[in-house]
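Student: got a structure for you, letters missing:
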């Protein structure tokens, strides 16, 4: 007698999955591509290469890179502390990591602006050292750090929890230092998760909107992000220009995912061979 599966069969499961992916993911992306493709090559290039658009790309990408690099180190350290140590308030810290997921991004932007404005709790202190945060690219980076940090912590944390302590004990018995054990034993095992977390964090930074517009100041050519420029074009009913600029972010996201998948495959092969 053939054993019955608890879950529905392949045709039904595959059909529901493809329908959901097509409706939620493929259809909006196809509409974006079709709208952008309605422009001629010359018009498309004129829109995406305008000085204002290029300035928004620069602000967005550089801020996202800075925020992702910071989150790479801070997120790894935070995941390490939560996983490896027991201290009072650990569960609270672990729960606070998910706060950017639950908190509306607009609320986060208003809170960060209040904190880092010239008369805010942090901004007034930094102002004494000549550091201006609100309405500068630094403020954009801080907003991006806040919203994208959980992606790195939550991708690295399960891997740290599943690491076999015997590997570290064996390395210690062979005379390895703490840094050597981390670099040659732990880090290669964390590499695929770190790459996944970094790619998700960077993608979130590229597409972040609500948390940034309040603290950025939104000055064209200076602190205007690409997502805001797309929103401005939509408010002007210039849908083709909005789609063209959005397609640049879409291509950048696809390229980033392709490179990340390639690096993850290399890291997995290195781990298996090791």
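Tutor: That came through, no problem. Remember, predicted model here, so these are calculated numbers, not experimental data.
Student: Going by C-alpha atoms from here, please, whenever you check contacts or count neighbours.
Tutor: Fine.
Student: Tell me the span between the first and last residue of stretch 161-170.
Tutor: Length of stretch 161-170, first residue to last, CA to CA, to the nearest Å: 18 Å.
Student: ok, residues contacting that stretch?
Tutor: 83, 181, 185-186 (CA atoms under 8 Å, 6 or more residues apart in numbering).
Student: I'd like to check which residues are in contact with the closest residue to residue 156 other than its chain neighbours.
Tutor: Nearest non-adjacent residue to residue 156, counting by CA to CA, 6 or more residues apart in numbering: residue 193, 5.5 Å away. Applying CA under 8 Å, 6+ apart, we find residue 193 in contact with 155-156, 159.
Student: what does residue 52 give?
Tutor: Contacts for residue 52 (CA under 8 Å, 6+ apart) come out as 220-221.
Student: likewise residue 159?
Tutor: 190, 193.
Student: Also residue 268?
Tutor: residue 192.
Student: ok, now residue 71?
Tutor: Taking CA under 8 Å, 6+ apart, we find residue 71 in contact with 145, 148-149, 152.
Student: Second structure for comparison follows:
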């Protein structure tokens, strides 16, 4: 008699669940992407190249990806600091501050854009003081970065926070006992443990910022060649009934985003593997 115990899965078998997964992914992701590239192909290769390499489109690409990259980097720094404060210190109204971190998730992006424009415009609460120093925020690329920082911060904080909560504090205390300075302890003990989560937060914030539209459209000013982002240009093409041109721009954004996210994920995987080996 075979003494092995057969463990039954709570969910259906592999074949059935795999089938559901493939159907779900196909309906929501693969088929829409297929038609996206198919629609972009209707203008022909020459029309496609002329559309995606026009001066206005290239300027919109550069602004969208550079602003998203800068905002994600800033969020990595300050998102880590916020997560550190929330996990390592006790202070009044801590739960309120912790809850406010998720506000960009629930706040409609248009409302966020209007609020940011009101604050950072020339006559805004903060913008008037920045203007006095010769710094213009609203209706400039700097305002776009501010908006993307606002919507991307929760991704970094909520990704890093659980890692800091689960970190072994005894390793830090041991490093201090052995004479390590605060900087050495951070660089050799804390940062390697947090780096994979920090890169994940960067990836999520960067991906979210690339496709952001609602909060940016109000604070950017939408000036072609200066403050016009790629999602806005796609909407402009759609309003002009240039569906093929809009899908061509969207297809290029999709490819560039996929390649950049793939590179980031590979670097994250290598960093995590190196940490496990070390």
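Tutor: Now that the structure is in, tell me what you want to look at. Just so it is clear, the model here is predicted, and its values are computed rather than measured.
Student: on that earlier part again, generate a PyMOL selection restricted to the buried entries among the contacts of stretch 161-170 of structure 1.
Tutor: Filtering these down to the buried ones (16 or more other CA atoms under 10 Å) takes a single PyMOL command:
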select buried, resi 83+181+185+186
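Student: Dump the contacts of stretch 161-170 of structure 1 into JSON lines; add distance to residue 207 of structure 1 as well.
Tutor: Listed next are those as JSON lines, based on distance: CA to CA, whole Å:
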{"residue": "83", "distance to residue 207 of structure 1": "30"}
{"residue": "181", "distance to residue 207 of structure 1": "37"}
{"residue": "185", "distance to residue 207 of structure 1": "35"}
{"residue": "186", "distance to residue 207 of structure 1": "32"}
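Student: So which of the contacts of stretch 161-170 of structure 1 sit within helices?
Tutor: In helices, judged by DSSP state H, the following of these are found: 83, 181.
Student: which one among the contacts of stretch 161-170 of structure 1 gets closest to residue 111 of structure 1?
Tutor: Minimum distance to residue 111 of structure 1 across the contacts of stretch 161-170 of structure 1 is 28.8 Å, recorded for residue 83 (CA to CA).
Student: and the gap between the residue positioned nearest the centre of structure 2 and residue 107 of structure 2?
Tutor: The residue lying closest to the centre of structure 2 (CA atoms, centre = their mean) is residue 205, at 1.7 Å. Here residue 205 of structure 2 is placed at a distance of 16 Å from residue 107 of structure 2 (CA to CA).
Student: and the residue nearest to the centre of structure 2, what does it touch?
Tutor: Counting by CA under 8 Å, 6+ apart, residue 205 of structure 2 touches 72, 75, 151-153, 155-156.
Student: what about 10 Å?
Tutor: 68-69, 71-73, 75-76, 148-149, 151-156, 199 (CA atoms under 10 Å, 6 or more residues apart in numbering).
Student: Quick one: map residue 26 of structure 1 onto structure 2.
Tutor: Aligned counterpart of residue 26 of structure 1 in structure 2: residue 30 (TM-score structural alignment).
Student: quick revisit: helix/strand/coil for the closest residue to the residue nearest to the centre of structure 2 other than its chain neighbours?
Tutor: Excluding the flanking residues, the one nearest residue 205 of structure 2 by CA to CA, 6+ apart is residue 152, at 4.6 Å. Residue 152 of structure 2 carries the three-state label helix when classified by DSSP: H, G, I helix; E, B strand; the rest coil.
Student: which residue lines up with residue 152 of structure 2 in structure 1?
Tutor: Checking TM-score structural alignment: residue 152 of structure 2 goes with residue 148.
Student: likewise residue 20 of structure 2?
Tutor: Using TM-score structural alignment, residue 20 of structure 2 sits opposite residue 16 in structure 1.
Student: got it, and residue 8 of structure 2?
Tutor: Using TM-score structural alignment, residue 8 of structure 2 pairs with residue 4 in structure 1.
Student: same deal with residue 124 of structure 2?
Tutor: The alignment partner of residue 124 of structure 2 in structure 1, by TM-score structural alignment, is residue 120.
Student: Also residue 247 of structure 2?
Tutor: Mapped onto structure 1 by TM-score structural alignment, residue 247 of structure 2 lines up with residue 243.
Student: what separates the spatially closest residue to that match that is not a sequence neighbour from residue 6 of structure 1, distance-wise?
Tutor: Leaving aside its sequence neighbours, residue 243 of structure 1 sits nearest to residue 36 (CA to CA, 6+ apart; 5.1 Å). Look at residue 36 of structure 1 and residue 6 of structure 1: by CA to CA, they are 45 Å apart.
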